[in-house]
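In: give me coordinates for this.
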Amino acid sequence: MPLSTISLHDKQFAPYLTASQITAAVREVAASINRDYAGKQPLFVAVLNGSFMFVADLLKEIQLPCEIAFIRVASYEGTASTGTVREIMGLQEDVAGRDLIILEDIVDTGHTMKSLLELLQAKKPASLEVATLFLKPECLQHELGLRYVGLSIPNDFIVGYGLDYDGLGRNYPDVYTAV
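Out: Now for the predicted structure:
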């Protein structure tokens, strides 16, 4: 069944990526992590709220002993980044000496990820990497050395598969772009 345009608040969104395209990207990221962390027990640090679908699907594909922790930060209002990262729910686990992999739904400017990397690096993990489902390379303003990227996409505002527009749209299994 072909995807159709959706309406969220005052905006229209057109189909962009299907659930099967997303699944393929998630499986590729998981395969790379499974290979790179063989014999290790990583701690995944999921960035809420947007990453919840990516995290759930990715961890189903991880074939390693692992743990999951959650952190919540905010940097968006509406369709634009505020440039300021606010920590809403902090990490409770002791991460010193652990292999950490941050799980993020999307990296665009990189402000949020840069702040998270600095915050977590200060806690002295054994290693620290990032796995993001989406990367917007033309927006990126920081050198982050992202090791695991599902899909590089243009600088368009997207919703679905965990990503929202002022709270709406996270529930769609496909991804839509603003028109």
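In: alpha carbons only for contacts and neighbour counts from here, please
Out: Fine.
In: any chance you could list what contacts the biggest helix by length in the chain?
Out: With secondary structure taken from DSSP state H, the chain has its longest helix at helix 19-36. Helix 19-36 is contacted from outside by 54, 57-59, 61-64, 131, 133, 148-151, 173-175, using CA atoms under 8 Å, 6 or more residues apart in numbering.
In: to check against the first, give me the structure of this:
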Amino acid sequence: MTLDLDDIRRVRAEADCLCTPAEVDAALDRLAAAITERFHDRNPLLYVVMNGGLVLAGRLLHRLDFPLEVAYLHATRYGHALQGTLLDWRVRPTQDLRDRHVLVLDDILDEGHTLAAIIDYLKSEGARDVQSAVLVHKLHDRKAYPGMRADFTGLDVADRFLFGCGMDYKGYWRNAAGIYALKGH
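Out: Modelled structure (predicted):
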């Protein structure tokens, strides 16, 4: 299926801006301060969840002025299964996790099934503790478990179809500096 770039451009032009680039930068500063406070003396391993977490990592890492290691993983859930252990690993974690403090970076916590499964997997591989950081927490009650939140959250955003800052619309606009909602969704 070929996408019409004029349609892709129109989606961005008509979208509702929910968080400006300045608001995103302020959220990144808050995230960095909280993560630094928690991890500055723990030699953490940061796992970036591809593809959405790539933008968050790129914008966050230079704000973390302490020793850390960075790696990436890529996993998706099988179908609509509700059990968090059923992952389709595109790229599995490769570092030795035994006794490590691990921070998982992702763009958004929507329902959270994949993030919960990734965290469970990293713990099962021997990580001392596993925490999560997301730029966006989508506000709704359909989480993997009641009250689910990341350990570190930049922004709470309405339950709409979002793109920008790592989140995409049909593969596009991950590079948008703000957070946008598809018009009418």
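In: of the contacts of helix 19-36 of the first structure, which belong to helices?
Out: Using DSSP H, those in helices are 54, 57-59, 61.
In: show me what residue 118 of the first structure aligns to in the second structure.
Out: In the second structure, the residue paired with residue 118 of the first structure is residue 120, using TM-score structural alignment.
In: could you pull out the helices for the second structure?
Out: Listed in chain order, the helices of the second structure (DSSP H) span residues 5-14, 21-39, 53-60, 113-124.
In: what's the matching range in the first structure for the shortest one?
Out: With TM-score structural alignment applied, helix 53-60 of the second structure matches the range 51-58 in the first structure.
In: picking that back up, out of the contacts of helix 19-36 of the first structure, which end up buried?
Out: 54, 58-59, 61-62, 64, 131, 133, 148-151, 173-175 (16 or more other CA atoms under 10 Å).
In: can you name the two of those that are farthest apart?
Out: Distance extremes for these: the farthest pair is 64 and 175 at 28.6 Å, using CA to CA.
In: need the helices of the second structure in JSON lines with distance to residue 99 of the second structure, can you?
Out: Listed next are the helices of the second structure as JSON lines, based on distance: least, CA to CA, whole Å:
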{"stretch": "helix 5-14", "distance to residue 99 of the second structure": "44"}
{"stretch": "helix 21-39", "distance to residue 99 of the second structure": "14"}
{"stretch": "helix 53-60", "distance to residue 99 of the second structure": "23"}
{"stretch": "helix 113-124", "distance to residue 99 of the second structure": "10"}
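In: so which of the ones you listed is nearest residue 76 of the second structure?
Out: Among those, if distance is taken as CA to CA, the winner is helix 113-124, at 6.3 Å.
In: just to revisit the earlier point, among the buried ones among the contacts of helix 19-36 of the first structure, which one lies nearest to residue 140 of the first structure?
Out: residue 149 (13.4 Å).
In: excluding chain neighbours, give the residue nearest to the closest one in space.
Out: residue 132 (5.1 Å; CA to CA, 6 or more residues apart in numbering).
In: so what does the one you found match up with in the second structure?
Out: Residue 132 of the first structure maps onto residue 134 in the second structure, by TM-score structural alignment.
In: tell me which residues in stretch 29-49 of the first structure are buried?
Out: For stretch 29-49 of the first structure, by 16+ other CA under 10 Å, it's 29-30, 33-34, 42-49.
In: would TSV of those residues with distance to residue 125 of the first structure be doable?
Out: Formatted as TSV, the buried residues of stretch 29-49 of the first structure follow (distance: CA to CA, whole Å):
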residue	distance to residue 125 of the first structure
29	21
30	21
33	17
34	19
42	11
43	10
44	12
45	12
46	16
47	17
48	21
49	23
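In: what does residue 168 of the first structure align to in the second structure?
Out: Correspondence of residue 168 of the first structure to the second structure, assessed by TM-score structural alignment: residue 172.
In: any idea how far residue 181 of the second structure is from the match of residue 118 of the first structure?
Out: Residue 120 of the second structure sits 31 Å away from residue 181 of the second structure, going by CA to CA, to the nearest Å.
In: of the two, which one has the most company?
Out: Higher neighbour count among residue 120 of the second structure and residue 181: residue 181, with 23 against 15, using other CA atoms under 10 Å.
In: measure stretch 36-44 of the second structure end to end?
Out: End-to-end distance for stretch 36-44 of the second structure, by CA to CA: 10 Å.
In: typo on my end, stretch 39-50 of the second structure
Out: 22 Å.
In: could you find the closest non-adjacent residue to the residue nearest the centre of the second structure?
Out: Centroid check for the second structure by CA atoms, centre = their mean gives residue 106 as the closest residue, at 1.6 Å. Spatial nearest neighbour of residue 106 of the second structure, chain neighbours left out: residue 53 (4.0 Å); criterion: CA to CA, 6+ apart.
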